[in-house]
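I would like to see how this sequence folds:
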Amino acid sequence: METLLNDFSPGLFIIQTVLLLALIALMVKFAWKPIMDSLNERETGIADALAAAENAKKEMQNVTADSERLLQEARSEREAMIKEAREIKEKMLNDAKDQAKVEGDKMIKQAQDAIESEKKAAVAEIKNQVATLSLDIAEKVIKEQLANKDKQLKLVEDMLGDIKLN
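Modelled structure (predicted):
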């Protein structure tokens, strides 16, 4: 340090100080403003980027909320469609059951009518057969009774006796 003090020159010190102050003045005049403008531009760019990021975040939240709302609407619409499809299915099943019941009742009624018709036809046929058999039996009995003259007279007398009693 002593050598530094021994080599000190006040004139050189003043010139260096004046040059330093001139350099600072030139820097302030020509370089300070562009540097500050550049820093301000950068600060503004960073602030804009942060604002844009914040806007993008808000927009992303809005989009997320919208997509969730749309998803919820789609779910509720799907549930409504499923419910409607179930109701339609139940209605179709009930309609089919009702129609099957009506058709079954109609078939049963037709079968009962057919049975009644067959029953009446069978009864008529039996009556015809009974009448025919009765006539055949009566014819045979009468032939047998009328074959003998004494029996014929007795039959006529019995009939006449029955008539008188009435």
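
C-alpha from now on. contacts and neighbour counts both.
Noted.

what ranges do the helices span in the protein?
2-6, 10-26, 33-147, 149-165 (DSSP state H).

Mean neighbour count added to these, as a markdown table?
Converted to a markdown table, the helices of the chain look like this (neighbours: other CA atoms under 10 Å):
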| stretch | mean neighbour count |
| --- | --- |
| helix 2-6 | 8 |
| helix 10-26 | 12 |
| helix 33-147 | 12 |
| helix 149-165 | 11 |
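
Against residue 127, how distant is the residue positioned nearest the centre of the chain?
When the chain is reduced to its mean C-alpha position, the closest residue under CA atoms, centre = their mean turns out to be residue 82, at 2.3 Å. Relative to residue 127, residue 82 is positioned 66 Å away (CA to CA, to the nearest Å).

do the same with residue 60
In this view, residue 60 and residue 127 are 98 Å apart by CA to CA.

do the same with residue 9
In terms of CA to CA, residue 9 sits 166 Å off from residue 127.

Following up with a second sequence; could you model it the same way so I can compare the two?
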Amino acid sequence: MPAFLNPELGLIFWQLVIFLLVLFLLGKFAWRPILLSLKEREDTIDNALRMADQAKIEMQQLKAGNEKLLADARHERDRMMQEATVMANQHRDAEKARATDEANRIITQAREAIQQEKNAALAEVKNTAAKLSVDIAERILRRELAEPAAQTQLVDSYLKDVKLN
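The predicted structure follows:
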């Protein structure tokens, strides 16, 4: 049988002493720093997770704030659009009323001008008719009064029409 299958008592003793010595040295110099660094790493990870949770909460708050700002901006935009529409309608109505007033004024002026032109034309027609009447009467009287007998007859007829008081 091989020797490693049946170890002697001295070998077992020294292996046990060396094992305990290595175990003591590892415990004093290796495991404590390893455990401390693992604990430190665990604390760092816990701290990072807490910070991540806090950052997540802050991001949610920022997102809510941004959404509120966006909603406020949309509301303000809608209000401004409504105001602009009202102002545009008022401006359009005012311009329409001004244009209507201007058109009515122009129409009134045109009617007055037409009436003046009509009156002037009627006056001219009356003057022309009067002139023509006088010319025609003058021609008729010249022809009829060219003879002396006709002149005396005309004078006599006028004298008969005139009544003396």
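
coming back round to it: could you measure from the aligned residue in structure 2 for the residue nearest to the centre of structure 1 over to residue 3 of structure 2?
Aligned against structure 2 by TM-score structural alignment, residue 82 of structure 1 finds its counterpart in residue 81. Counting by CA to CA, the gap from residue 81 of structure 2 to residue 3 of structure 2 is 100 Å.

ok, now residue 126 of structure 2?
164 Å.

And residue 67 of structure 2, by the same measure?
Residue 67 of structure 2 sits at a distance of 80 Å from residue 3 of structure 2 (criterion: CA to CA).

what does residue 75 of structure 2 give?
For residue 75 of structure 2, the distance to residue 3 of structure 2 - CA to CA - is 92 Å.

And for residue 37 of structure 2?
Distance from residue 37 of structure 2 to residue 3 of structure 2, by CA to CA: 42 Å.

what's the answer for residue 163 of structure 2, then?
192 Å.

Check residue 159 of structure 2 too.
194 Å.

Same check on residue 73 of structure 2?
In terms of CA to CA, residue 73 of structure 2 sits 89 Å off from residue 3 of structure 2.

for residue 151 of structure 2, same thing?
Where residue 3 of structure 2 is concerned, residue 151 of structure 2 sits at a distance of 194 Å (CA to CA).

and what of residue 98 of structure 2?
Residue 98 of structure 2 is 125 Å from residue 3 of structure 2, by CA to CA.

for residue 60 of structure 2, same thing?
From residue 60 of structure 2 to residue 3 of structure 2 the distance is 71 Å (CA to CA).

Repeat that for residue 128 of structure 2.
Taken as CA to CA, the span from residue 128 of structure 2 to residue 3 of structure 2 is 165 Å.

Same check on residue 105 of structure 2?
135 Å.

now residue 123 of structure 2
On the measure of CA to CA, residue 123 of structure 2 and residue 3 of structure 2 end up 160 Å apart.

Identify the residues contacting stretch 25-38 of structure 1?
Residues from elsewhere that reach stretch 25-38 of structure 1 (CA atoms under 8 Å, 6 or more residues apart in numbering): none.

actually stretch 137-146 of structure 1, not the one I wrote
Contacts of stretch 137-146 of structure 1 (CA under 8 Å, 6+ apart): 151, 152, 155.

Let me have these in CSV, extended by distance to residue 111 of structure 1.
Output for those, formatted as CSV (distance: CA to CA, whole Å):
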residue, distance to residue 111 of structure 1
151, 54
152, 54
155, 52
